[in-house]
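**Student:** What follows is a predicted protein model with its sequence.
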Amino acid sequence: MSTEPQDASKAKETERQLTMSRAMVEAIATEMRDNDEVFVMGEDVADYGGIFSSTTGLLDEFGRDRVMDVPISETAFIGAAVGAAMSGMRPIAELMFVDFFGVAMDQIYNNMAKNTYMSGGSVSVPMVLMTAVGGTYNDAGQHSQTLYGTFAHLPGMKVVVPSNAYDAKGLMHTAIRDDDPVVFMFHKRLMGLGWMPSPTGPKTGVPMEAYTIPFGEADVKRVGSDVTVVSLGLHVHRALEAAEDLAEDGIEAEVIDLRTLVPLDTETILESVRKTGKLLVVDEDYQSFGVTGEIIARVAEHSLDDLKEVRRLAIPDVPIPYARSLEDEVNPGTADIAEAIRELHE
């Protein structure tokens, strides 16, 4: 039996439907109106409005002093954002593709994530590093990764991964107001772009007023009693599709959307596994040393007696292929998830 998401009642307070990109922009604009210290910087965020429409319309309202296109130097502008945050501003810096993290990792990890610690708590770094993740549109190995686990593995940064418009707006408000650095990872396929169609699920009802969603609270998107499916981002929707298909055969999967990796809502996962006894973790990141292994380890540490069977689906340890047929082969699809749920249920 399926159920509405936990936050569905709030989303249904309005019939207004937004894409995830519009919901994110709305949250950013509200925070910029309320706080002059909030500004946006990145490549193509001003005139172009972000190549994934993550900043569309902000330039017209706030001007170039607060919505700034920058040179193609991730090291320079992310470093500038760190300095601005330490000086009392609240920058939102967009790293166009998460794959580009390598050229700015010193600024991201040795400065953004660590400066509060290295200063003995005398400074904070209240900034949002917003970045596009994910494949499924054939852009090869340097533009198609998710790398959720890379950032979650390194302490000092909160990691946010929304799967729909309602969550994206609430999590963005929370991220901008947070006094610690937040990595806000949005999946390209969920943004509602005309040239990269989304699944049906990411476009949701979104209230006009500002609201926050606390970090560290997963959302049970579908209630079930047979198998627990844990995922995030695009694969929440693929898991839901698989679960609805299997319901016709009497298999009821419970689908959990993590929403944030750091902090991670372990208890919601444990509660579900105590009920179902069977766990499937689905991830678009690489399999080894990643999110799937961490979640399974936590369940094993805290509730091993309840865990009867476990599976994981993730990207195998190869660069994301360019050819569509090969990318589809390595990226878990709805049919792959359904097959794994069915095998766990047998």
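**Tutor:** Arrived safely, thanks for sending.
**Student:** going forward, measure contacts between C-alpha atoms and count neighbours the same way
**Tutor:** OK.
**Student:** Which parts of the stretch 201-346 of the chain are helices?
**Tutor:** Along the stretch 201-346 of the chain, counting by DSSP state H, counting those that start in this stretch, helices occupy 234-247, 266-276, 291-303, 324-330, 334-345.
**Student:** Got another one to weigh against that:
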Amino acid sequence: MTVTAAAHDGGIPAPAPGTAPQQVTMSGAINRALRDAMTADTDVVVFGEDVGTLGGVFRVTDGIARDFGPDRCFDTPLAEAGIVGFAVGMAMAGFRPVIEMQFDAFAFPAFEQIASHVAKMRNRTQGRVNLPIVIRIPFAGGIGGVEHHCDSSEAYYAHTPGLKVVTPATVEDAYTLLREAINDPDPVIFMEPKRLYWSKGSLPEDASPDAQIASSFGRAAVRREGIDVTLVAYGPSVDVAMQAASAAMGSGWSVEVVDLRTLVPFDDQTVVASVRKTGRCVVVHEAQGFAGVGAEIAARVQERAFHSLHAPVLRVAGLDIPYPPPKLEHLHLPGVERVLDAIARLQWDDQADALHLPESSPACDSPASDSKGGAA
């Protein structure tokens, strides 16, 4: 199919030279990235549940089917395993499928296809067959959804060898990381924070079909510099970490915030360099804590920066429960107060934290500290 300039009528127009950067929503940035990728490469196709005429339940693909035609953007049956299986066949035939799982937990029926075929095809064929598939998954909470409409499933994908796992926290990253994901020769799980779809920011100045996208996979970003403690976060939790860092100034803590951007590949270098500087680390994510991504991050930090740590690595995560009803969501999701509480428990006075010990323990007989991080 030949795509002309008219293909962008329903999208975000390029700014005039010399004008201020455009303020767009994250959903708009993803829409623009899809359009630019489809214009640059006619092998890029977009499909999934309601992504065509409706433009997706979050309107991320709004106007794409109209502007590029039904052979480039089309709806599928409500069968996630079939959607992924179809993408595998298209990728083997030379296309670059970009598919959408309507909600995070809707992807679970497709997990056998993802784990058994999408992730393993390159290894199975000794490198002869690669699958350039992008699986877009709206994930995490913050929208008052219920059960399978709000979930944080990133640990499943990060634990599956053969997949790259990406989650943007800014508008600019949503555009550049998706463009890079579509260009990647291997499968990418692109996890889009639902609560950030309506957040606003600037597109890259060179956003266009011909843009040369610099590699950002495996490169974390330091969003805020500090010297006392490192907050490691990704996706929707980056904003929480930034708010907590600002609030921590009132207690005299200088907080550094690291946005991972990609969970796989993982940027050990940036995270470890930050922790070696600050000596303390808290990992923040919405998914339940047990066996979550935060546990892997904590292990990697302690394996690589143990002698620089002044306190154990702590985690602030969702509760170890199924996703709660909308009215209880705020109790489940990590917030600023929970992050500040974790920072306060980082043994600022170098006293042993005896709160977890039995009352009969000699350590509990020591005077409680009045400092902001003590065991009182």
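**Tutor:** Now that the structure is in, tell me what you want to look at. Keep in mind that what you see is a predicted model, and the values were worked out from it rather than measured.
**Student:** Can I get the helices of the stretch 201-346 of structure 1 in JSON lines including mean neighbour count and distance to Val318 of structure 1?
**Tutor:** Listed next are the helices of the stretch 201-346 of structure 1 as JSON lines, based on neighbours: other C-alpha atoms under 10 Å; distance: least, C-alpha to C-alpha, whole Å:
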{"stretch": "helix 234-247", "mean neighbour count": "22", "distance to Val318 of structure 1": "19"}
{"stretch": "helix 266-276", "mean neighbour count": "20", "distance to Val318 of structure 1": "28"}
{"stretch": "helix 291-303", "mean neighbour count": "17", "distance to Val318 of structure 1": "16"}
{"stretch": "helix 324-330", "mean neighbour count": "15", "distance to Val318 of structure 1": "9"}
{"stretch": "helix 334-345", "mean neighbour count": "18", "distance to Val318 of structure 1": "18"}
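**Student:** Nearest to Ser87 of structure 1, out of those?
**Tutor:** Closest to Ser87 of structure 1 of these is helix 291-303 (C-alpha to C-alpha; 33.7 Å).
**Student:** Pipe the helices of the stretch 201-346 of structure 1 into TSV and attach distance to Val182 of structure 1 per row.
**Tutor:** Formatted as TSV, the helices of the stretch 201-346 of structure 1 follow (distance: least, C-alpha to C-alpha, whole Å):
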stretch	distance to Val182 of structure 1
helix 234-247	20
helix 266-276	19
helix 291-303	18
helix 324-330	29
helix 334-345	30
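**Student:** of all those, which lies closest to Ser225 of structure 1?
**Tutor:** Using C-alpha to C-alpha, the helices of the stretch 201-346 of structure 1 put helix 266-276 closest to Ser225 of structure 1, at 5.3 Å.
**Student:** For the closest one, which helices and strands make contact with it?
**Tutor:** Counting contacts by 3 or more C-alpha pairs under 8 Å, 6 or more residues apart in numbering; DSSP states H and E, helix 266-276 of structure 1 is packed against strand 227-231, helix 291-303.
**Student:** closest to Pro207 of structure 1 out of the helices of the stretch 201-346 of structure 1?
**Tutor:** helix 234-247 (21.6 Å).
**Student:** Per the alignment, name the residue of structure 2 opposite Val40 of structure 1.
**Tutor:** Val40 of structure 1 maps onto Val46 in structure 2, with residues paired by TM-score structural alignment.
**Student:** Now for that match: which residues touch it?
**Tutor:** Contact partners of Val46 of structure 2, counting by C-alpha atoms under 8 Å, 6 or more residues apart in numbering, are Arg72, Cys73, Phe74, Pro97, Val98, Ile99.
**Student:** Next one: it from Met121 of structure 2, what distance?
**Tutor:** As judged by C-alpha to C-alpha, to the nearest Å, Val46 of structure 2 and Met121 of structure 2 stand 21 Å apart.
**Student:** so Met185 of structure 1 makes contact with Pro162?
**Tutor:** Yes: using C-alpha atoms under 8 Å, Met185 of structure 1 makes contact with Pro162 at a distance of 7.4 Å.
**Student:** does His173 of structure 1 sit in a helix, a strand or a coil?
**Tutor:** Recorded secondary structure, His173 of structure 1: helix (DSSP: H, G, I helix; E, B strand; the rest coil).
**Student:** Tell me the counterpart of it in structure 2.
**Tutor:** Looks like His173 of structure 1 aligns to Arg179 there (TM-score structural alignment).
**Student:** Its match touches Arg35, doesn't it?
**Tutor:** No: between Arg179 of structure 2 and Arg35 there is no contact under C-alpha under 8 Å: 9.9 Å.
**Student:** Of those two, which one has the most company?
**Tutor:** Arg35 (27 against 24; other C-alpha atoms under 10 Å).
**Student:** Doesn't that one belong to a strand?
**Tutor:** No: in this structure, Arg35 of structure 2 is helix, not part of a strand, as judged by three-state DSSP.
**Student:** Report the separation between it and Leu231 of structure 2.
**Tutor:** From Arg35 of structure 2 to Leu231 of structure 2 the distance is 34 Å (C-alpha to C-alpha).
**Student:** that older thread, tell me the contacts of the match of His173 of structure 1?
**Tutor:** By C-alpha under 8 Å, 6+ apart, the residues touching Arg179 of structure 2 are Ala33, Leu34, Ala37, Ile213.
**Student:** Max pairwise distance over those residues: which two?
**Tutor:** Leu34 and Ile213 (13.7 Å).
**Student:** More neighbours: which of those two?
**Tutor:** Comparing Leu34 of structure 2 with Ile213 by other C-alpha under 10 Å, the one with more neighbours is Leu34, at 25 against 17.
**Student:** Which residue in structure 1 aligns with the more buried one?
**Tutor:** Mapped onto structure 1 by TM-score structural alignment, Leu34 of structure 2 lines up with Ile28.
**Student:** mind listing what its match touches?
**Tutor:** Ile28 of structure 1 touches Met172, His173, Ile176, counting by C-alpha under 8 Å, 6+ apart.
**Student:** quick one: Val88 of structure 2 and Leu131 touch, right?
**Tutor:** Yes: with contacts counted by C-alpha under 8 Å, Val88 of structure 2 reaches Leu131, the gap being 6.8 Å.
**Student:** Are there residues contacting both of these two? Which ones?
**Tutor:** Val118.
**Student:** Of the two, give the one with the bigger neighbour count.
**Tutor:** More crowded of Val88 of structure 2 and Leu131, by other C-alpha under 10 Å: Leu131, with 27 against 24.
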